[in-house]
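Peer 1: Below are the sequence and a predicted model; questions follow.
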Amino acid sequence: MGLTPQEYDAMTEEERKAYDEAARKKEEEEQAALPYKWKQTLIEVDVSIEVPKQTRPKDLIVDIKANYLKVGFKGQTPIIDGPLHRAIKTEDSAWTLIDQSSGKELNIQLEKFKGTEWWKCVIEGHAEVDTTKITPENSKLSDLDGETRGMVEKMMFDQRQKAANKPSSDELKKFETLEKFKKAHPELDFTNAKMS
């Protein structure tokens, strides 16, 4: 299903819409097949697993390491057992057992070590999401202070540009600076000038 950015750009609006819809449906099916549900913000990843009502904390094994997560019931095959997609801050990560009307839920909160990137999966090798299609909730983005919000918006722009094989904001800024300099100095020859 993977298209290059050029192939995607060459599609008509209708073809893109159909392609995106098929990709979204496939992604949703793959995510639903996982033994856990997960969501993320730029700062953390939340993993939730439904467990029987009678589950007690001492029945569980939850081993959170900087690059690895193991979760399951004592004496049974683990539900999750593998390397994390990215490193986390173990001292800021935790798990809780929450009572639900239908049973209980094991909730694992993983604090991202590098809080400026989207994860495509929780565990390496598990079903992935398309990080270029992630848009944070507006209310959450507006809650950020000006500097952080600017950084997040720049990162989102750069991520979209990279996915489309286009220049990043820093590269565009260099190009604009060079263009201004060219206009200010028409006597100079820039034919062999290279951007680095």
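Peer 2: Received, thanks.
Peer 1: Going by C-alpha atoms from here, please, whenever you check contacts or count neighbours.
Peer 2: OK.
Peer 1: before we move on, which element is Glu21 in?
Peer 2: Assigned by DSSP states H and E, Glu21 belongs to helix 13-32.
Peer 1: okay, now the one to match up with it:
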Amino acid sequence: MSTVENTLQQELPYKWTQTLSDVTVTILSDTPVRSRDLLIKIETDSLLVRNKTTDKTYIDGKLHASIKKSNSIWSIEDGKNIVIELAKLKNQEWWKCVIQGHPEIDTTQIKPENSQLSDLDGETRSMVEKMMFNQRQKAQGLPTTDDMDKQNAYKKFMEENPNFDFSQAEFK
């Protein structure tokens, strides 16, 4: 995170972290809080966090992206910290901010946690497995899937055209 991003993030009334599947928002209250003191509304596209006793609003706005409302929870830790776990609707997506209009982070600088192939959806998993296979093949000096496809197409063409002379042909 750049110095400017870091400064802007520190000015927010909350701290936040994320994984590919969820966002954790932590609000550090100046005074002890109880659940009955709080008004917390977690909606699919918005979040409201207000202390009813002090009438202080910590967060009130539209979320960066939709969440799974039924899988999102909040709790109070150490009597002061309000912790909100938001389950992202779209896994495998980094958020630039929690609330639209709030300072954004550069998501290209995020170093993702290690994930298992089993965590990926079918299409993504297939693509990653193909890339891993091609990388191993290249490292061993063997043909990649694209090379094999070209070779198979060439063989098929030769079989379908036995009268052509391919002895002087060069293929790249």
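Peer 2: Received it, and whenever you're ready, just let me know what you need. Every value quoted in this text rests on a predicted model; they were computed, and no experiment measured them.
Peer 1: Contacts for the helix holding Glu21 of structure 1 next, please.
Peer 2: For helix 13-32 of structure 1, contacts defined as C-alpha atoms under 8 Å, 6 or more residues apart in numbering pick out Met1, Tyr8, Lys37, Ala127, Glu128, Val129.
Peer 1: What mean distance separates the helix or strand following it from the matching residues in structure 2?
Peer 2: Tracing the chain past helix 13-32 of structure 1, the next element assigned as helix or strand by DSSP H and E is strand 37-40. Once fitted to structure 2, strand 37-40 of structure 1 is off its aligned match by 0.2 Å on average (mean C-alpha distance after the TM-score superposition for structure 1).
Peer 1: Where does whichever helix or strand comes after strand 37-40 of structure 1 end up in structure 2?
Peer 2: On the C-terminal side of strand 37-40 of structure 1, the closest following helix or strand by DSSP H and E is strand 44-51. On structure 2, the counterpart of strand 44-51 of structure 1 by TM-score structural alignment is residues 22-29.
Peer 1: so how far is that stretch from its chain's centroid?
Peer 2: With C-alpha atoms, centre = their mean, to the nearest Å as the basis, stretch 22-29 of structure 2 stands 17 Å off its chain's centre.
Peer 1: Show me what counts as buried in it.
Peer 2: Across stretch 22-29 of structure 2, burial judged by 16 or more other C-alpha atoms under 10 Å covers Asp22, Val23, Thr24, Val25, Thr26, Ile27, Leu28.
Peer 1: So what touches that stretch?
Peer 2: Contact with stretch 22-29 of structure 2 is made by 13-18, 58, 80-88, 91, 98, as judged by C-alpha under 8 Å, 6+ apart.
Peer 1: Could you tell me which of the residues you listed count as buried?
Peer 2: Among the contacts of stretch 22-29 of structure 2, those classed as buried by 16+ other C-alpha under 10 Å are Tyr14, Trp16, Gln18, Asn81, Ile82, Val83, Ile84, Glu85, Leu86, Ala87, Lys88, Val98.
Peer 1: Would you mind finding the match for the last one in structure 1?
Peer 2: Aligned counterpart of Val98 of structure 2 in structure 1: Val122 (TM-score structural alignment).
Peer 1: Help me confirm that that match comes into contact with His85.
Peer 2: Yes: distance between Val122 of structure 1 and His85: 5.4 Å, which falls inside the contact criterion (C-alpha atoms under 8 Å).
Peer 1: What sits closest to the counterpart of Pro78 of structure 1 in structure 2 if chain neighbours are left out?
Peer 2: Aligned by TM-score structural alignment, Pro78 of structure 1 pairs with Thr57 of structure 2. Of all residues not flanking Thr57 of structure 2 in the chain, Arg50 sits nearest, at 4.2 Å (C-alpha to C-alpha, 6 or more residues apart in numbering).
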